[in-house]
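1. Kindly return the folded structure for what I paste below:
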Amino acid sequence: MFVTPAYAQAAGAPAGGGITDIFIQLMPILLLVVIFWLLIFRPQQKRMKAQQAMLSAIRRGDTVVTTGGIVGKVTKAVDGEDLEVEIAPTVKVKLVRGMIADVRSKAEPVNDNKPAA
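-> As a prediction, this is how the structure comes out:
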């Protein structure tokens, strides 16, 4: 009585617009990848490079801060990855180079050709 009959819509243009339709559909995903690269991945890679450069430049006499917050002076490099750090007079600890969070002050370069004053 009150129900109207349903009619099918007429057929539209056939699909298959080609490569431009695929490109337009993938554009938001590509845009997100570019934004993530510029805002997250690239700055993180720069920080990692700077951290690695800082760790490789540590030498005897530098004042360093560990990831645990301990401040000390590097007394010697035990081997490639280990450092000996003096945290108090006569208290020396061995640390892994990767656990250094910051280098506070760099040691003065040693010049053996300087005449004594």
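2. Please count neighbours and contacts with C-alpha atoms only from this point.
-> Will do.
3. As a check, name the ranges of all strands in the chain.
-> Under the criterion DSSP state E, strands of the chain are mapped to 63-66, 71-77, 82-88, 91-96, 100-105.
4. so which of those comes closest to residue 53?
-> Checking the strands of the chain against residue 53 by C-alpha to C-alpha gives strand 100-105 as the closest, at 11.3 Å.
5. for comparison, sequence B:
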Amino acid sequence: MLFETIAWAQSTSSSGQPQGLFDQVLTNPIVPIVLIFGVMYFLFIRPQSKKASDHQKMLAALKRNDEVVTTGGLIGRIAELSDKLVTLEIAPNVRVRVERNQIAAISSYGRMPRREKGEQS
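-> Here you go, the predicted structure:
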């Protein structure tokens, strides 16, 4: 009787195991982890790197008299450009130097009134 019980337990446990390679891959605990990292890459990392690439292209295309917004919220017109610094005119005769990386976007809030060359405030 005891032998029959042990034999029956062994036969049921061995038939419950996955038999093929495909079944073994699906039951491997590393597969869900890899899938989660793959989904996270496509949902978070890839869009962020694309956004950073677009920002670098925008910074490279800046030119004088572009109206921009800084990350601090200042809106001004570019008066001077260098490799690392940008001088913004935020009001007549008020200029602020900021790092080029701190330019967030080209402004879409409307244009500042442009001063004429001989005009003084």
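6. for the strands of the first structure, which one sits closest to residue 19 of the first structure?
-> strand 100-105 (50.0 Å).
7. can you give me the helices in the first structure?
-> Under the criterion DSSP state H, the first structure contains helices at 19-36, 42-56.
8. need those in JSON lines with distance to residue 67 of the first structure and mean neighbour count, can you?
-> Listed next are the helices of the first structure as JSON lines, based on distance: least, C-alpha to C-alpha, whole Å; neighbours: other C-alpha atoms under 10 Å:
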{"stretch": "helix 19-36", "distance to residue 67 of the first structure": "28", "mean neighbour count": "11"}
{"stretch": "helix 42-56", "distance to residue 67 of the first structure": "13", "mean neighbour count": "13"}
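9. Reformat those as CSV; add distance to residue 68 of the first structure.
-> What follows is the helices of the first structure, written out as CSV (distance: least, C-alpha to C-alpha, whole Å):
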stretch, distance to residue 68 of the first structure
helix 19-36, 31
helix 42-56, 16
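10. follow-up on the earlier one: go through the strands of the first structure and name the closest to residue 33 of the first structure.
-> Closest of the strands of the first structure to residue 33 of the first structure is strand 100-105, at 30.5 Å (criterion: C-alpha to C-alpha).
11. This completes my enquiry, with thanks.
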